[in-house]
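Peer 1: Okay, here's the prediction I keep looking at, along with the sequence it came from:
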Amino acid sequence: MEKYYDVHNHLFNKNFLAKELLYRMIKELKKLLNIHKERGLDRGPDRGLKNVITSLRRFIKAIRVFRRKNSTAVYEELNKTYQGEFILTPLTFDLTYCFAPSAERDMDETPRSIAKEAFEDEMKTMFEDIEQEVRSLSRDFNPGAEESDDNLWKEYLAEKNRFMEESRDFQEPEEEREPESDTRGLFKRRTEFDGWNEQIRQIEDLKKHPEYKDMVFPFLAIDPRRKNITEYAMNNVGKGKLFVGIKLYCPTGYSPTDPVLFGPEGERGGIYSFCEDNGIPVTTHNSDGGFATLAKEVKVTGLIQVNGKLHQLNDEMLKFSTAIHHKNAIYERALTLNHPLLWEKVAEKYPNLLLNLAHFGGGSQLKLALENPDNKNLWTNKIIDLMKDNRYKVYTDVSCFTDFDIIDKLLASPVYPEIKPRILYGSDYTLLLLFEDNFEENVRQFKEKFGADFDVIARKNPKEFLKHVI
């Protein structure tokens, strides 16, 4: 039988992006806590603590997957569900500058990440916030607490300790390794704070695996601030090369129209020109959540979006109104650096660029758009307009979706038949494990909900998206 495609997945392991993944977990727990607070604890502190316990247990299971010895082992874990039925396009990450302490573009080749410090700070404040809200359940703080509440508190402490124990392995310094060849990355030597070379090495090993080499076609993560990245991409991305596509993540601190990507003003050039000329697909994170730069200000060249209008910055400092610990910080950075209005400018200049605006804007944005189809200012409605415009080759994917009520709304919407040829299936594994307790059930739900159209989004459309490189 012809294979399916999962066009959005990650094969991270503890030897790279370990601290960054832990940081992402803690941000999700803090988001849950903020939602709980905004509801005025109307469901009671016991309900809130039960949700925290459930999340901690899910994260512990995710950590155990992340702890696999390498990306090949993570692929094998994923394949327990896929059973060889899916071709994967693993997306790599470059979060070096996201966690860098400086906003400057020109930094040393091995900038010291603050991921470890960020994780520890976020974790400390998060557990303090949780315990401040729910300590009344404990007889240690409230002698009159019910026995069932006190038992719930003890259950929480046990899961917290398990989480701390499981995550400890991620916080150990990474083993330094000299690259075996000059093709395995851009740095001569890895450091404790940069797993870039290790990520490339593991992807290369997976791609060379005799059983899996025809099942995985990786995408190279590009951050325009990384030195020599254009040369590296042109040498290593394309049909028959280690990478077949490009992955971008603009909220980490750069504009979609950065000259390294967009080329000179009024002229073709840069990464997009290279991709358009060679049929190389580009997948970009495009939701209102996820990772975002920890810096309060970043130096940007390119367009930004503010209040529905685009502004050009030329090697200028972009100052955010919120610090990264603020609950709206990631949303602000996404709006400013990753809004579909910015990607419209990319599509206009490079109409034949195969562009996947991943995540459909995110579940909450998709829900809002489906409920308000006439509001063209909404994030996902902008994506839909780009997908419907036949001048462009803009796609989206449904990766990292766990709320299938929203999928039901999408399938029942009048716009679905019109945009169906531009929707791609993606899982977002392993990051999906932060939100989903049962990956196998998630895949089953997608197949059931889409029915015969699962062949469209997981076979026909991905083959079109990848036709020049696979």
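Peer 2: Nice, I can see it.

Peer 1: from here on, contacts and neighbour counts on C-alpha atoms
Peer 2: Noted.

Peer 1: Could you state which residue of the chain sits nearest its centroid?
Peer 2: Nearest residue to the geometric centre of the chain (Cα atoms, centre = their mean): G290, 5.5 Å.

Peer 1: Quick one: residues contacting the closest residue in space to that one that isn't next to it in sequence.
Peer 2: Excluding its sequence neighbours, the residue lying closest to G290 (Cα to Cα, 6 or more residues apart in numbering) is I330, at 7.2 Å. Neighbouring residues of I330 by Cα atoms under 8 Å, 6 or more residues apart in numbering: P251, D288, G289, G290, F291, A292, I324.

Peer 1: ok, those residues vs L386, which is closest?
Peer 2: Nearest to L386, judged by Cα to Cα, of these is D288 at 17.6 Å.

Peer 1: For the contacts of I330, which entry has the maximal number of neighbours?
Peer 2: Most neighbours among the contacts of I330, by other Cα atoms under 10 Å: P251, with 29 neighbours.

Peer 1: So that residue is in contact with A334, correct?
Peer 2: Yes: with contact defined as Cα atoms under 8 Å, P251 reaches A334; the gap is 5.2 Å.

Peer 1: Which parts of the stretch 101-250 of the chain are strands?
Peer 2: For the stretch 101-250 of the chain, the strands defined by DSSP state E, counting those that start in this stretch occupy 219-221, 245-248.

Peer 1: Next one: the nearest residue to L242 once chain neighbours are set aside from P218, what distance?
Peer 2: Of all residues not flanking L242 in the chain, N236 sits nearest, at 5.9 Å (Cα to Cα, 6+ apart). For N236, the distance to P218 equals 11 Å [Cα to Cα, to the nearest Å].

Peer 1: Name the residue in these two with the higher neighbour count.
Peer 2: Each of N236 and P218 has its neighbours counted (other Cα under 10 Å); P218 has more, 27 against 17.

Peer 1: Quick check: the gap between L49 and Y156.
Peer 2: 7 Å.

Peer 1: can you give me the end-to-end distance of stretch 109-122?
Peer 2: Distance between the two ends of stretch 109-122: 27 Å, counting by Cα to Cα.

Peer 1: take the one below as the second:
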Amino acid sequence: MKGAGGADGLRRRKACKRNVKREARKEWAVLRKELDELAEQTGRGDRREIGEMKQALRRLSRKTERLPLGKRDAFRTQEEELLKLAAAHPGRVLPFYVVDPRRPGNWLHGPDETIDVSPMTDRLVPELGGKGGFYGFKLYCPNGYSPTDPALMALYEYCERHGAPLTAHCSGGGFASFSPSITVHGHVYRNGEVVPHDGVLEFRHYRLTDKLRVKEKAELLNHPRLWEKVMEAFPRLRLNLAHFGCQDEGMEWTELIYGMMEKFPGLHTDLSCITETAKLREMREYVLKAPEQVRRKFLFGSDFYLNLLFLDGMKEYMENFRNTFTEQERQELMTANPSEFLGLS
């Protein structure tokens, strides 16, 4: 999961997969125990449903045990497939390269604490100073790192200078690491403040069944105030905070991001994975009240197949969007604004 190269890379991949298997066995055991306890407390109909869940769990655990420890690097395979797809559809498929400061081989650290980001930036298209086929970078901080990690700050400096766009997940939901502790460099958001952190970060919530697992890591590692610190250092960084900070309760993150869009020239947001018509209408109110320079920074987004967790299909998603925004508004969100964000206009 953290990448590799050569014999050392193969050893790392094998070790990583062994760790995945070991941790998965622990989680399966906890889940089985929870399901057994739940079955004892419920009626016959519910027990039947729990039995089906246990069967699904057994199938998933068997798949984990069959996880091969061979040479295949799935991350590199996906990278190659994306580039093939982009080459087959020039100008229509514009892939972003996923960034994780913990991934070995993507950063070169000098003896004087300098950080060389060329292994990453070389993957960008020549128009952005690279040698590859990617049009920007994607970040997902709740997976276990801070937006202000020193390696990322070095990358932001390059991206601001060359106009390379970045998209970062920024909502109260989504995915998050299952680790009970992670080594984090940079800053975290704790008790209403952005505070420096350089070392092990412990989590109270990390199990698969813990409903607060994602929320805790989102607050600590992905709060808009952390991104505000990034934008204060790089105000013209072309950054898209995806999902407009949507949360299950309240509008705190959305309000913060909107205020930051007024303040920082490079900050954008998108409306991806906002599936409910009522929520889309709330988002439209922000678009309509925004001054022109801010309105141009709202982007359409889909999150594609993840929407299928909430809707019957993408047709329903698009219909909700069409029924909420006018044709002129859709043209701005889907064509004009994204073109400007990507540097294509």
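Peer 2: Nice, thanks for sending it over. Since the model is a prediction, treat every value here as computed from it, not as a measurement.

Peer 1: about what we covered before: find residues that contact each of P251 and A334 of structure 1.
Peer 2: Residues touching both P251 of structure 1 and A334 (Cα under 8 Å, 6+ apart) are A292.

Peer 1: quick check: whichever strand or helix holds Y23 of structure 1 aligns to which part of structure 2?
Peer 2: Applying DSSP states H and E as the criterion places Y23 of structure 1 in helix 18-38. Following TM-score structural alignment, helix 18-38 of structure 1 has no partner segment in structure 2.

Peer 1: got it, and stretch 292-299 of structure 1?
Peer 2: With TM-score structural alignment applied, stretch 292-299 of structure 1 matches the range 176-183 in structure 2.

Peer 1: mind listing the helices for structure 2?
Peer 2: Secondary structure of structure 2 (DSSP state H): helices at 6-41, 44-65, 74-88, 118-121, 150-162, 213-222, 224-233, 252-263, 277-289, 292-295, 314-324, 327-331, 337-341.

Peer 1: closest to G186 of structure 2 out of those helices?
Peer 2: Among the helices of structure 2, helix 150-162 comes nearest to G186 of structure 2, with 6.5 Å by Cα to Cα.

Peer 1: before we move on, the earlier item: which residue lines up with the residue nearest to G290 of structure 1 in structure 2?
Peer 2: Aligned counterpart of I330 of structure 1 in structure 2: V214 (TM-score structural alignment).

Peer 1: Look up how far E340 of structure 2 lies from its match.
Peer 2: Separation of V214 of structure 2 from E340 of structure 2 (Cα to Cα) stands at 32 Å.

Peer 1: so who does the aligned partner of T396 of structure 1 in structure 2 touch?
Peer 2: Counting by TM-score structural alignment, T396 of structure 1 corresponds to T269 in structure 2. T269 of structure 2 is in contact with L239, N240, L241, A242, H243, F244, I257, K297, F298, L299, counting by Cα under 8 Å, 6+ apart.

Peer 1: just those now: which is nearest T42 of structure 2?
Peer 2: T42 of structure 2 lies nearest to H243 out of these, by Cα to Cα, at 37.6 Å.

Peer 1: Quick check: the closest one touching H268?
Peer 2: No: counting by Cα under 8 Å, H243 of structure 2 does not reach H268; the two are 10.5 Å apart.

Peer 1: Looking at those two, which is more packed in?
Peer 2: When neighbours are counted by other Cα under 10 Å, H243 of structure 2 and H268 differ, and H268 comes out ahead with 29 against 25.

Peer 1: F203 is in contact with T183 of structure 2, correct?
Peer 2: No: between T183 of structure 2 and F203 there is no contact, the gap being 11.3 Å when judged by Cα under 8 Å.

Peer 1: Could you check how many residues crowd around the equivalent of V216 of structure 1 over in structure 2?
Peer 2: Under the alignment by TM-score structural alignment, V216 of structure 1 pairs with V93 in structure 2. V93 of structure 2: 16 surrounding residues under other Cα under 10 Å.

Peer 1: distance of the residue nearest to V93 of structure 2 when sequence neighbours are not counted from G192 of structure 2?
Peer 2: Counting by Cα to Cα, 6+ apart, A86 is the residue found nearest to V93 of structure 2 once chain neighbours are left out, at 4.9 Å. According to Cα to Cα, A86 of structure 2 and G192 of structure 2 sit 42 Å apart.

Peer 1: Could you check which of those two has the larger neighbour count?
Peer 2: Applying other Cα under 10 Å to A86 of structure 2 and G192 shows that A86 carries more neighbours, namely 17 against 10.

Peer 1: Now which residue in structure 1 aligns to that one?
Peer 2: Using TM-score structural alignment, the equivalent of A86 of structure 2 in structure 1 is K207.

Peer 1: isn't that match right next to V216, touching?
Peer 2: Yes: here K207 of structure 1 reaches V216: they are 6.5 Å apart, a contact under Cα under 8 Å.

Peer 1: And I280 of structure 1, what's its match in structure 2?
Peer 2: Using TM-score structural alignment, I280 of structure 1 pairs with A164 in structure 2.

Peer 1: Verify the stated contact: that match with R238.
Peer 2: Yes: here A164 of structure 2 reaches R238: they are 6.7 Å apart, a contact under Cα under 8 Å.

Peer 1: out of the contacts of T269 of structure 2, which is most surrounded?
Peer 2: When those are compared by neighbour count (other Cα under 10 Å), L239 ends up highest, at 30 neighbours.

Peer 1: What is the aligned counterpart of it in structure 1?
Peer 2: By TM-score structural alignment, L239 of structure 2 lines up with L355 in structure 1.

Peer 1: Map V230 of structure 2 onto structure 1.
Peer 2: Correspondence of V230 of structure 2 to structure 1, assessed by TM-score structural alignment: V346.

Peer 1: ok, now which ones touch its match?
Peer 2: So V346 of structure 1 contacts P256, T257, F262 (Cα under 8 Å, 6+ apart).

Peer 1: if we go to structure 2, which of those residues are intact?
Peer 2: Counting by both residues aligned by TM-score structural alignment, their matches' Cα atoms under 8 Å, structure 2 reproduces these contacts from the contacts of V346 of structure 1: P256, T257, F262.
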